[in-house]
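Enquirer: Sequence first, predicted coordinates after that:
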Amino acid sequence: MQIPKQISSPADPKEPSFLNLPAEIRNQIYELLFTREEPVLLHNAKAYHAIPPQRIPDSSWPVTVEAFDEAYENEICQGQIFVHDFQTVTPALLLCRQVYAEAAGYLYGNNTFMFSRPLYCHDSRGYDEEDAEYDDDSYFVTNYVAQWLQNLGSQLKFLKEVRIDAGALCPERCYRALGDVSILKLYNHFEEEDDMDRAGHLQRILIAISTQDVLDLKRYAFKGLLVDNIVLYSSLLYGGVTGPNLIRHFSALEQEAVKWVEFGSSRDYLGRLPTLLQSKILRLVTFSADQIVLDLDSRSIRGLNPIGFHLSRKLRDAVTFNSIPYDTSIVVRKSISTTTSDSKNFAVVASELVSPTGRNSGYSIFWGSFQEIFSSHPSIVIVLDFDIATATSLKEIRINIKEVVPILSHISSYSKAKAHFVLKCPWGNSIHHEEVTISVVELIQSLFLLLSDVRQQWPSEMAKAGGSQLPDIWLNGNGVLIFASYPASSHSSERRVEYAHGRLTPTEIRNRGYRMAMATYTTYNHGTSVGMLYKCWIQIRGLHYQDRDRNRV
């Protein structure tokens, strides 16, 4: 905005006026008001939304939010790195045009402006659409600095020093990482000093493009090819120059000169899109079915289109089990033909299907989040189909779940996962059919009671290294735990602990779990090698019994 320099006059000439003071005194006042020794923090306050603590359904939520708000206020309003108190003096610029014209030079010319962010909470967790409402693109420092410089208009000439905090950019691994970094508005503005690696690399790129003009961009001004954007991709290693009739790419590799690069005839048009948009497109293609079935009998996955996985490694990494839409159900299915079975085959086949070490795996990228999906996805069912040749019932079925206990121990108390047991067997002249569905969380909390009983009866097993000290853990076809046992050996007979909590309701089981968690907790020296029994017990304790309810039982 152009502000003409005009001499104002008071509404009442008889009243004392600031403008009647000598110019030298007014200038001293401007300097005192608008000059700061420390860098002045600039961030897009209108677009800023601090990511609050993860919501938990208990009474500690208000206390947690209050602590977060206090820390946020301290971070923004009482920090020693940046100056935040300009809001108390900037209204003076609105007195009249003459004051603005006289003071603007002191404000913009006597200060170092630092574009950063007061609070930074992003990390490398899987992308969560619920977080998308926070930090829209206009908040990112590279976008806001361009907007701010453009809005200065004629006052741009007063600027002496502007710094961009490259450390406030999301790292490339961050789930909110910005796909492109626009640098067109920074074309003529660069800082000579740098004290961060990313800042130094960005500095070299800006100098090469704007000062040295290694890409010879100025020639486009005479060819009618207007440049409307210059972007750096989030790695800061490649970028592009675009316009109405112009699309070119350049490389900015470290230790190499900035130069144009040409793509071959097979261009990655999808790869040019922002990472977030690529991920959304790939998810729509990959998870187009209403149900995904992991069939452990045929060792295959149905309802999932793998075509996107063959395009590039970057696109494969953009899609995991965490990307599955919540309205898509997930079924893990296994058939069993005997009345007594163990979970070893179940665990081995599941691992071969989705583990990176499985030679026949076409979906190895899923393994990193396979266990997480049991805690986060609202519609996942494990189906065990018992097709038995003799008459029986689910109550008489026996399943040893020892091999899947390590997986179960990583499932949180918020999981909505279910286990569905289906029995089909002959019964006289007809076919007997029986079905039972149980909550996986309730099974885990019952398992915690049984493991606690094992620990109390044989405490020495907790300190054994390796996985051999996990007992066999049996439940029937109704999903009810029966006992845990160690088989007989050459020097000892079979040891067994019956499950003694079968008459309790789910609420009573949970309350008893809190008491056992507090009564039997032991701190082990980090240098002590502990085995799978202790690891599974302590993992369940941490995921299911660390909330505020422990103080009420």
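Expert: Received, thanks. All of these numbers come straight from a predicted model, not from anything done at the bench.
Enquirer: Going by C-alpha atoms from here, please, whenever you check contacts or count neighbours.
Expert: Fine.
Enquirer: Could you give the number of residues near the closest residue in space to Ile164 that isn't next to it in sequence?
Expert: Excluding its sequence neighbours, the residue lying closest to Ile164 (Cα to Cα, 6 or more residues apart in numbering) is Phe115, at 4.9 Å. By other Cα atoms under 10 Å, the residues close to Phe115 number 24.
Enquirer: any idea how far Phe115 is from His432?
Expert: Per Cα to Cα, to the nearest Å, Phe115 is found 71 Å from His432.
Enquirer: adding another structure so you can compare the two:
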Amino acid sequence: MDSALRAACSSPADPDRLSFLDLSAEIRNIVYGLVYEHSNPLIVTRTKRSDEPVTLARRLCDENRETPMIRRRSDVKLAPNHLKQAETSHPVLPNNTVQVYQTGLSLFCTCYQSHREAASVFYANNTFLIIKKRIQWAASHGDRCECASYVLVEWLKRISTYTSLVKNMHLDLDSMCPLDCGELDKSFRRGSNAKSGDVDFTKFLTTFWSNNLQENCSVVCVKQPFNQNSDVFREPSQITKLVQSICEDSSGFKAYSLTLGRIIIKMNGSEGSVAYLTTNKHIIEPCLYVNSVMDDGYEPKYTHSPKYACEETARTFSLDGDGQIHFQADEAAAHLLNLPESLRRKVWNIVLSDAEGHPRIPLDTATDLRTTMAAFSSLRAHFGGTSKLERLIDSSIGYKPEYQTRNWRWGTDMSIGFLLEINIVAPAKLEDVRIAIMPLILATSLTWNDHQVTIRVTTPERMSAEDSSTLGSLRRRVLTALGAYSKKQSSQNSDSMCPELWVNGRGTVKEINRRDNVSGPSDPEALQLMNSHDARGSAAASSGTDP
């Protein structure tokens, strides 16, 4: 032992005897290798009794003779001929895994230095096979499934700080849960392109990333290459390449692990798909369920926490020739209306936002709804594009949120506003302008009352003034003016019930004119919209119903 270690270590009980630490590091490593290195993978699994923690096990046909079997009264005594039959007939037989312990544990307990050296050799130079607790039921999955991912989580908790020493790991493909397993979260509905036999690697990958593991992970078939329940051929080597590439985070999945919904890989390893969970609650309700208590004392493990699925985010990936993750191109071109409802609402709030999160839709003749400032020589303004606005409200923007949405708030989620912007060539005030308001009232007749209507006047000196009011208050002013106007008109005049109303910049009705007057609407689109609404009202009146 060198002087530095001698100063830090306690004095030996017998200074005259040669200590194991007095040997050179090369000799100590040879001793550690003879005791702790095994030719076959060490199985990490649960025992037959579910209340026991994850522990080491081995198969009877393995050559790990340095791992003696832990015998209990309930263990079946295997005769030598049974052992010989297990070695020659088939590598895996029902109930042929036995719980074992590691010999030479005295080196672990001698002192801190020998403990660290032995642990580094044991964890770094062995391969650990993660498998379900019942190897003979490896291909069976249900509500009582103890998949390999949960076994891995429990084992990493036990070895604690030694997780960074593990270099080689095998995953049993039969122990990974397929999509039809009862253990998986039912709140995430699988996509139409996913099959029930596809394997879910979500829990394993999130555990791998959260523990910063650096080992080589391989996927193996302990039992056989064909599934017992189907004729789907499995390709563990191809799945290993995909899993290893994802573990190395070549595609950037790790940064979104908190919102990762599901990563599945096909049985043949040809491709996989990834989908994400939403970060806020929306229309899809969570699915909460608890595993039922079994007759053998199997206790419920946990209750699923609410997760909100977003199937529209699913993307398919595969490996290219260079071994890198390659995402397949979407069949259809990306479209804003194809986004999920929650994402589409955020886009509207960002792109159309004007102030304090209240979107404004400028009314003009532009097809892309961008503001076009038109110069008016007079103080009277007609706005086109109202028919386009009516179609837009009915289809894409003016959707009605469902009441069961938990975070829906009155006046906030329905805060799509309307902006009437006028560019005047001469100085003017809001009280001086006159705006034909009936096309807007008719186009927005099916929307909510809490929408904001903003009238903005801009002068050549870049002086602007604006006033906002709710659509409900503007409607009440129009209805009051129409009621007073109808009393003064003859009931025989068919045009008297739908005149043209002019409001100022404050939204107050200042003028009411007959539609056949010379001051009537000069915009043919506004006139067509009024005529269409009049036609609806006439048809309703002839049938004896309310328009």
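Expert: Arrived safely. No experiment lies behind these values; they were computed from the predicted model shown.
Enquirer: what's the TM-score here?
Expert: Once superposed, the chains reach a TM-score of 0.32 (TM-score structural alignment, normalised by the length of structure 2), with 226 aligned residues with a Cα RMSD of 5.1 Å.
Enquirer: follow-up on the earlier one: quick check: the residue nearest to Ile164 of structure 1 vs Phe34 of structure 1, distance?
Expert: 18 Å.
Enquirer: repeat for Gly542 of structure 1
Expert: On the measure of Cα to Cα, Gly542 of structure 1 and Phe34 of structure 1 end up 53 Å apart.
Enquirer: again with Phe346 of structure 1
Expert: On the measure of Cα to Cα, Phe346 of structure 1 and Phe34 of structure 1 end up 70 Å apart.
Enquirer: Kindly report the same for Arg510 of structure 1.
Expert: Using Cα to Cα, one gets 61 Å for the distance from Arg510 of structure 1 to Phe34 of structure 1.
Enquirer: May I see the buried residues of the host helix or strand of Ile205 of structure 1?
Expert: Element membership of Ile205 of structure 1, judged by DSSP states H and E, is helix 197-206. By 16 or more other Cα atoms under 10 Å, the buried positions in helix 197-206 of structure 1 come out as 198-206.
Enquirer: With stretch 423-439 of structure 1 instead?
Expert: For stretch 423-439 of structure 1, by 16+ other Cα under 10 Å, it's 423-425, 438-439.
Enquirer: now for the host helix or strand of Lys487 of structure 2, which elements pack on it?
Expert: If you go by DSSP H and E, Lys487 of structure 2 is part of helix 471-488. Helix 471-488 of structure 2 makes packing contacts with strand 509-513 when contacts are defined by 3 or more Cα pairs under 8 Å, 6 or more residues apart in numbering; DSSP states H and E.
Enquirer: between the strand it packs on and helix 471-488, how big is the angle?
Expert: Strand 509-513 of structure 2 runs at 40 degrees relative to helix 471-488, counting by axes from the mean of the first three to the mean of the last three Cα atoms, to 10 degrees.
Enquirer: Tell me which helix or strand comes right after strand 509-513 of structure 2.
Expert: helix 524-543.
Enquirer: on contacts alone, who are the packing partners of that following helix?
Expert: Counting by 3+ Cα pairs under 8 Å, 6+ apart, helix 524-543 of structure 2 packs on helix 386-395, helix 438-443.
Enquirer: what's the angle from it to helix 386-395?
Expert: Going by the same axes, to 10 degrees, helix 524-543 of structure 2 makes 60 degrees with helix 386-395.
Enquirer: residues of helix 524-543 of structure 2 that come out buried?
Expert: For helix 524-543 of structure 2, a neighbour-count test (16+ other Cα under 10 Å) marks 525-527, 529-530, 533-534 as buried.
Enquirer: now stretch 441-458 of structure 1
Expert: Buried-residue list, stretch 441-458 of structure 1, by 16+ other Cα under 10 Å: 441-455.
Enquirer: can you check stretch 62-74 of structure 1 too?
Expert: For stretch 62-74 of structure 1, burial by neighbour count (16+ other Cα under 10 Å) applies to 64, 68, 72.
Enquirer: circling back to that earlier point, return the member of the buried residues of helix 197-206 of structure 1 nearest to Phe370 of structure 1.
Expert: Arg198 (33.7 Å; Cα to Cα).
Enquirer: Now render the buried residues of helix 524-543 of structure 2 as JSON lines, adding distance to Met169 of structure 2.
Expert: Below are those laid out as JSON lines (distance: Cα to Cα, whole Å):
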{"residue": "Glu525", "distance to Met169 of structure 2": "71"}
{"residue": "Ala526", "distance to Met169 of structure 2": "72"}
{"residue": "Leu527", "distance to Met169 of structure 2": "75"}
{"residue": "Leu529", "distance to Met169 of structure 2": "71"}
{"residue": "Met530", "distance to Met169 of structure 2": "74"}
{"residue": "His533", "distance to Met169 of structure 2": "72"}
{"residue": "Asp534", "distance to Met169 of structure 2": "76"}
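Enquirer: from those residues, which is closest to Arg391 of structure 2?
Expert: Leu529 (11.9 Å).
Enquirer: quick one, helices of the stretch 351-500 of structure 1?
Expert: 367-376, 405-408, 440-457 (DSSP state H, counting those that start in this stretch).
Enquirer: what packs against the shortest one?
Expert: Pointing back at helix 405-408 of structure 1 there. helix 532-544.
Enquirer: where does Cys454 of structure 2 land in three-state SS?
Expert: No Cys there; residue 454 of structure 2 is Thr. Secondary structure, DSSP: H, G, I helix; E, B strand; the rest coil: Thr454 of structure 2 is strand.
Enquirer: what's near enough to touch the residue nearest to it when sequence neighbours are not counted?
Expert: Computed as Cα to Cα, 6+ apart, the closest residue to Thr454 of structure 2 that is not its neighbour in sequence is Ser468, at 4.3 Å. Residues counted as contacts of Ser468 of structure 2 (Cα atoms under 8 Å, 6 or more residues apart in numbering) are 452-455, 506.
Enquirer: Dump these into TSV; add neighbour count as well.
Expert: Formatted as TSV, these follow (neighbours: other Cα atoms under 10 Å):
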residue	neighbour count
Gln452	23
Val453	23
Thr454	22
Ile455	20
Arg506	19
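Enquirer: now Ile512 of structure 2: how far from Trp348 of structure 2?
Expert: Per Cα to Cα, Ile512 of structure 2 is found 35 Å from Trp348 of structure 2.
Enquirer: can you check Thr480 of structure 2 too?
Expert: Distance from Thr480 of structure 2 to Trp348 of structure 2, by Cα to Cα: 33 Å.
Enquirer: Also Ala8 of structure 2?
Expert: From Ala8 of structure 2 to Trp348 of structure 2 the distance is 66 Å (Cα to Cα).
Enquirer: These two: which has the busier surroundings?
Expert: Shown here are Ala8 of structure 2 and Trp348; by other Cα under 10 Å, Trp348 has more neighbours (17 against 8).
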